[in-house]
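Q: Attaching a predicted model along with its sequence, questions to come.
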Amino acid sequence: MHQQLLINLVGWAGAATLVLAYALVSTQRLVGDGVAFQAMNIAGAVALTLNSAVHGAWPSAVLNVVWVGIGAVAMYRLARRSRKAAQQVAEQAAERELAAPSGRVSGQVRVAAFSTAIRHLLIPAMDRLAREHPGVVCSITEMEGAPALRELRRGVLDLTITDRDASLGLESRQQVSVVPLREDPYRVVVPAGWPPVHDYGDLADRPWIAGPPSSTTGQVLERLGRQRSFTPRRAHVCVDYPAVFALVAAGHGAAITPDLALRGIGRDADRLRVTDLPGPGARHLDVLVAAGREGQPAVEALLAALRKVAQ
């Protein structure tokens, strides 16, 4: 009787542990590839395996054995990542010692960013690095959003440049360090041939070139519509700013664009007009640094160059 009660308690404890682990990950209190989550999964699955085997529920027992195996593989990979991070710390210390006498640093920095940041922030920062720290080599990948964050957490990247609508606040970023870079105001641009625009009422019936709903410019246009009581007519959806400017210059619609992107307006400058409409707000540009890479001399040199360029 007591043994049966103990087995039941073990089973319920295992089920509660698995549910708790899922709830903590869903509420972003734990990360899915962290030690705590995997340990809770393994412990819960072991308890349920024991309970299922005693009761002869073999499909459930086998399922939980597989669950334990998946957790064990994940823990092994986490251990490898931890050893790699420790090695990186040792390499950072060695690089700092080498850099101290001359004041110059060297090393490779792997960076991901969206196209506007590459053109107007990273390339000027690399030019500055070439003068001040010629031993620092940057490897750039055009990537953003969830894929870039995933590669950052895996250690494939050292840092990535991201953007977010200033009205949304700073999103929680686990396993990375967030370095604010600059505030980038939004502008409303219209074709040069359109009549003068004095307020958003003048654009209520006009077509818009919008970003996707998940993009910062897409979110800003949605917010502006709510605040100014109009429903934007999204005639086109476009991510690439040179393409956006070409569509605006050709008279196909108005658009919201960050100030940084206007640096690359090029030959379309005479065919579109930047308005003075209030309210679009701004986006924040942040640099996310992979865990274990903070303080690494080459990374710090690039961050310093990015800050100077962003001013």
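A: Structure received.
Q: From here on, just use CA atoms for contacts and neighbour counts.
A: Noted.
Q: And the contacts of the longest strand seen in the chain?
A: In the chain, with assignment by DSSP state E, the single longest strand is strand 176-191. Residues from elsewhere that reach strand 176-191, judged by CA atoms under 8 Å, 6 or more residues apart in numbering: 152-153, 248-260, 271-277, 280-291, 294, 306-307, 310-311.
Q: Included below, for side-by-side comparison, is a second structure:
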Amino acid sequence: MDVRRLELLLALSRLGSMHAVSDALGVTTSTVSQQIAALAKEVGTPLIEPDGRRVRLTPAGRRLAGHAVDILAAHEAARADLDPSAEPAGTVRVAAFHTVIRDSLLPVVAQLPPAVRLEIQEQEPPEALALLERDQVDLALSYDYNLAPAAVDRALESIPLWESTWSLAVPSRSRRTTGTTADVLAAFADSDWIVNSRHTADEHVVRTLAALAGFEPRITQRADTLQLVQEMITAGLGVALMPATYPKTTGISLRRLRTPEPQMRAYALTRRGRTDWSPLSLVLSLLTRRAR
């Protein structure tokens, strides 16, 4: 099968229209149509069918597009193996949470060669993992906590990036507390708590720590970003876990938590066997180098 034709079919499966493929890859719409027709003739089965004024992939087309991911990755790996001096080329699709995009992914963009592009979408771990499992992204940047470890599917490969210690963020006017984590949290047993609205991991940590302190946390607020959590704390709506290194803000104090000390762990996830694809391998190498 012609590799270029497979690239066009894969692009059609992702972009949804021949016009979008034409714009993205810099070819004419008629070229896209002709090449996919030639591929259908080559494999002996229709790959697209009418869908109103547009087209959609047939079941056979969707299956072949799924195979195309592996075929193109293997082709790229073989090319790189036969020509180690050749620069990586291709588009790496990434789903990642806000902090790792800001602190880890964006800083490496300038280090990529012109032939390697990133397509980034901000997603919390559940959505990022779902996209990776459906092969709609090549790389998911996710996180869990030492007190709420995530199970990783054996079909995925996990690469550690960095860890960060988390503290209890409270209004500055709150009374001072010292001692173990249980001692600190017990002082806020009657407070409202703020947790993530799109991922349950930090809620699991809050409930675990509260259980060690002998109380059930009253979770009344949910927010998607640390900045909003910070503003809610300042407004007196509750307390929450936040990174110990988060920039200090007027109106908020951080109480260090010890024994146990909650830590968030960021890591990269790919489908097993894909890390030899040179553009993805380069992005992973830059991410792990920056984490070190």
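A: Cool, got the structure. Keep in mind the model is a prediction, meaning the values are calculated, not measured.
Q: Give me the TM-score for these two chains.
A: Superposed pair, TM-score by TM-score structural alignment, normalised by the length of the second structure: 0.69. Supporting alignment: 229 aligned residues with a CA RMSD of 2.7 Å.
Q: re earlier: could you pull out the buried residues of the longest strand of the first structure?
A: For strand 176-191 of the first structure, a neighbour-count test (16 or more other CA atoms under 10 Å) marks 176-178, 181-191 as buried.
Q: swap in stretch 250-261 of the second structure?
A: Counting neighbours by 16+ other CA under 10 Å, stretch 250-261 of the second structure gives 251-257 as buried.
Q: which one of these is nearest residue 63 of the second structure?
A: For these, the closest approach to residue 63 of the second structure (CA to CA) belongs to residue 257, at 50.1 Å.
Q: returning to what we had before: the longest strand of the first structure maps to which residues in the second structure?
A: Using TM-score structural alignment, the residues of the second structure aligned to strand 176-191 of the first structure are 156-171.
Q: cool, stretch 51-67 of the first structure as well?
A: Per the alignment by TM-score structural alignment, stretch 51-67 of the first structure matches no residues in the second structure.
Q: if we can go back for a sec, just the buried members of the contacts of strand 176-191 of the first structure?
A: By the neighbour-count criterion of 16+ other CA under 10 Å, these include these buried positions: 152-153, 248-260, 271-274, 280-291, 294, 306, 310.
Q: follow-up on the earlier one: for the match of strand 176-191 of the first structure, give me the average deviation versus the first structure.
A: With mean CA distance after the TM-score superposition for the first structure, stretch 156-171 of the second structure departs from the first structure by a mean of 1.6 Å once superposed.
Q: burial count for residue 15 of the second structure?
A: 13 (other CA atoms under 10 Å).
Q: Next up, the contacts around the aligned residue in the first structure for residue 90 of the second structure.
A: Matched across to the first structure, residue 90 of the second structure falls on residue 107, judged by TM-score structural alignment. Contacts of residue 107 of the first structure were listed using CA under 8 Å, 6+ apart, and they are 135-137, 297-298.
Q: go again using 10 Å as the cut-off
A: 92, 95, 133-138, 296-299 (CA atoms under 10 Å, 6 or more residues apart in numbering).
Q: now swap in residue 91 of the first structure and tell me
A: Residue 91 of the first structure touches 85, 97, 296, counting by CA under 10 Å, 6+ apart.
Q: Residue 199 of the second structure: neighbour count?
A: If you count neighbours by other CA under 10 Å, residue 199 of the second structure ends up with 17.
Q: what about it, distance to residue 161 of the second structure?
A: 20 Å (CA to CA, to the nearest Å).
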